[in-house]
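1. sequence unavailable; structure follows:
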């Protein structure tokens, strides 16, 4: 993808930033385990691309965006800290991102791993999940940036020798949000399950992934069925890049 080609006669491609919002399966990680796919993303693009990965472990879309209370409101959503005018108080990471986002940039959003928690502060219902994605997409578009929604990557779970998906309603909600708000959706959930099957991960030795799991599964995941080692994270990043190419998202022109 490098070498100045692939710009389709539109002149040279501008320098852009890819902004990433997500949870631990996306976050850079400070150690070899866990590592999220966002930490391996920059290596897949040419030098016109800067990746700013603001994914944070343990976050739902709402605890990433807002200051969320442990009390639930009458609608079954976690209460948000609000300012004097009644508006939700935004986390600094989102404010800084919006301050620096410019025309031509991309915003990748992937949550849904923690949002299914029954309790606050992490609980996010499916409608609130979709509306949060819509708010983020509108904010990006207002700044000339292009949002991309990513379905939550699957944990490894097996039905016999076949891997199956694990993220349920949040996969569908991400797809529905994409349709509602006119945003491309990368189905990383489906692609990750297909990868686990292609790599023959099922049945998992010992039934579930632990610190003692060896072989390909132990090398791909950390000490559980959700979080990746660096090698696994790099392969998941490759799935995202493959989808960018397959779906002809404009960012594909920047892929190495």
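-> In hand now; what should we look at? None of the values given here were measured: they were computed from a predicted structure.

2. from now on I want contacts and neighbour counts done on CA atoms only, so please keep to that.
-> Will do.

3. all helices for the chain, in order.
-> Secondary structure of the chain (DSSP state H): helices at 61-65, 92-100, 126-142, 169-181, 188-198, 215-220, 230-246.

4. and these: which comes nearest residue 36?
-> Across the helices of the chain, residue 36 has its closest neighbour in helix 230-246 (5.3 Å, Cα to Cα).

5. tell me which residues of that closest one come out buried.
-> Within helix 230-246, the residues scored as buried using 16 or more other Cα atoms under 10 Å are 230-244.

6. now stretch 166-174
-> So stretch 166-174, judged by 16+ other Cα under 10 Å, has buried residues 166, 167, 170, 171, 173, 174.

7. what residues does it touch?
-> Here stretch 166-174 makes contact (Cα atoms under 8 Å, 6 or more residues apart in numbering) with 112-113, 126-127, 129-130, 149-157, 185, 187, 189.

8. off-centre distance for that stretch?
-> Relative to its parent chain, stretch 166-174 has a centroid offset of 13 Å by Cα atoms, centre = their mean, to the nearest Å.

9. ok, second structure coming up, stack it against the first:
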């Protein structure tokens, strides 16, 4: 029987071709509630930071969210086009805006019509590259009335829900999920999720901090877990790449 010898260089090439398969990139676009934070703002944490650790090495989470951005300012500052240029089939774009779109006194304000137009652009251009858009309603602020959480994103969250239905886009209702978590924890204990600090407690905030919009490490992880829960509920293929998936 003849013996066939495969040159080492061929074996090396084959091994490299199997290990260097393209990674799935999950782009996160949005505002400060999911962005990567500077060291001097610790313990403020965006939910995109712990979210990146939920996946195996096949997946790269690229968090492009930025503090203070709306659907409009993200476009105007040319933060979207570089993502479009890099998108490939099989990638994902998770889209969560609203906090800065909905406030009329902010420079980043977008009307409801502009908000829908901008979200539609993100969805359309993602799909054109063969990637998967996922719309996410704005994560809840800690706002209670008579002991119950109130929805500060009511109009803009509903716009996301309506658009998702119209365009048949996967949607995670993070507004509803995060409000349910706040209700479960209650008005006092829910403060443990946000960037609340007493004077002198942290050198980054010598005068203390009471922020009911941005999260600390615990809050960011809890919100990231809700997003992951939504991905699983939607049965997106991305769910098969979590670290606990067999």
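-> Looks like it arrived, so ask away. What you see is a predicted model, and the numbers here were worked out from it, not measured in a lab.

10. hang on, the earlier thing: from the contacts of stretch 166-174 of the first structure, which would you call buried?
-> Burial by neighbour count, 16+ other Cα under 10 Å: within the contacts of stretch 166-174 of the first structure this picks out 112-113, 126, 129-130, 149-157, 185, 187, 189.

11. how about CSV for the buried residues of stretch 166-174 of the first structure, with distance to residue 54 of the first structure added?
-> Formatted as CSV, those follow (distance: Cα to Cα, whole Å):
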residue, distance to residue 54 of the first structure
166, 24
167, 22
170, 21
171, 21
173, 22
174, 19
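
12. ok so, going back, can you tell me which of the buried residues of helix 230-246 of the first structure is closest to residue 58 of the first structure?
-> residue 233 (16.8 Å).

13. so residue 106 of the second structure touches residue 99, yeah?
-> No: Residue 106 of the second structure is beyond contact range of residue 99, at 10.2 Å (criterion: Cα atoms under 8 Å).

14. and the aligned partner of residue 239 of the second structure in the first structure, how many neighbours?
-> For residue 239 of the second structure, the aligned residue in the first structure is residue 252 (criterion: TM-score structural alignment). Residue 252 of the first structure: 18 surrounding residues under other Cα atoms under 10 Å.

15. quick one: contacts for residue 252 of the first structure?
-> By Cα under 8 Å, 6+ apart, residue 252 of the first structure lies in contact with 241, 244, 245.

16. excluding chain neighbours, what is closest to residue 175 of the first structure?
-> Nearest non-adjacent residue to residue 175 of the first structure, counting by Cα to Cα, 6 or more residues apart in numbering: residue 185, 6.2 Å away.

17. alignment lookup: the one you found to the second structure.
-> Using TM-score structural alignment, residue 185 of the first structure pairs with residue 171 in the second structure.

18. what do you get for residue 198 of the first structure?
-> When the second structure is aligned by TM-score structural alignment, the residue opposite residue 198 of the first structure is residue 184.

19. count the neighbours of that match for me.
-> By other Cα under 10 Å, 13 other residues sit near residue 184 of the second structure.

20. contacts only, for residue 183 of the first structure.
-> With Cα under 8 Å, 6+ apart, residue 183 of the first structure has these contacts: 137, 147, 148, 149, 177.

21. okay, those residues in TSV with distance to residue 213 of the first structure next?
-> As requested, the contacts of residue 183 of the first structure are exported to TSV (distance: Cα to Cα, whole Å):
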residue	distance to residue 213 of the first structure
137	40
147	37
148	34
149	32
177	37
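
22. before we move on, the earlier item: between the buried residues of helix 230-246 of the first structure, which sits nearest residue 13 of the first structure?
-> Closest to residue 13 of the first structure, out of all of these and judged by Cα to Cα, is residue 244, at 16.8 Å.

23. so that closest one sits against residue 253, correct?
-> No: in this structure residue 244 of the first structure lies outside contact range of residue 253 using Cα under 8 Å: 9.6 Å.

24. tell me the spacing between the match of residue 198 of the first structure and residue 177 of the second structure.
-> According to Cα to Cα, to the nearest Å, residue 184 of the second structure stands 11 Å off from residue 177 of the second structure.

25. swap in residue 50 of the second structure?
-> In terms of Cα to Cα, residue 50 of the second structure sits 17 Å off from residue 177 of the second structure.

26. burial check on residue 8 of the second structure, number of neighbours?
-> Applying other Cα under 10 Å, we find 9 residues neighbouring residue 8 of the second structure.

27. do the same with residue 99 of the first structure
-> By other Cα under 10 Å, the residues close to residue 99 of the first structure number 9.

28. kindly report the same for residue 248 of the first structure.
-> Residues within reach of residue 248 of the first structure, counting by other Cα under 10 Å, total 11.

29. again with residue 75 of the second structure
-> Count around residue 75 of the second structure with other Cα under 10 Å applied: 15.

30. any idea how far it is from residue 44 of the second structure?
-> As judged by Cα to Cα, residue 75 of the second structure and residue 44 of the second structure stand 25 Å apart.

31. what's the match for residue 97 of the second structure in the first structure?
-> By TM-score structural alignment, residue 97 of the second structure lines up with residue 111 in the first structure.

32. ditto for residue 74 of the second structure
-> Aligned partner of residue 74 of the second structure by TM-score structural alignment: residue 64.

33. swap in residue 230 of the second structure?
-> That one, residue 230 of the second structure, aligns with residue 243 by TM-score structural alignment.

34. which residues touch its match?
-> Going by Cα under 8 Å, 6+ apart, residue 243 of the first structure touches residue 186.

35. does residue 178 of the first structure touch residue 185 like I think?
-> Yes: with contact defined as Cα under 8 Å, residue 178 of the first structure and residue 185 form a contacting pair (5.8 Å).

36. what are the ranges of the strands in the stretch 1-150 of the first structure?
-> Taking DSSP state E, counting those that start in this stretch as the test, the strands found in the stretch 1-150 of the first structure are 16-22, 49-53, 68-72, 78-80, 106-110, 146-150.

37. for stretch 42-61 of the first structure, list every residue counted as buried.
-> Across stretch 42-61 of the first structure, burial judged by 16+ other Cα under 10 Å covers 42-46, 49-61.

38. sorry, that was for stretch 112-132 of the second structure
-> Neighbour counts over stretch 112-132 of the second structure (16+ other Cα under 10 Å) mark 115-120, 122-123, 125-127, 129, 131-132 as buried.
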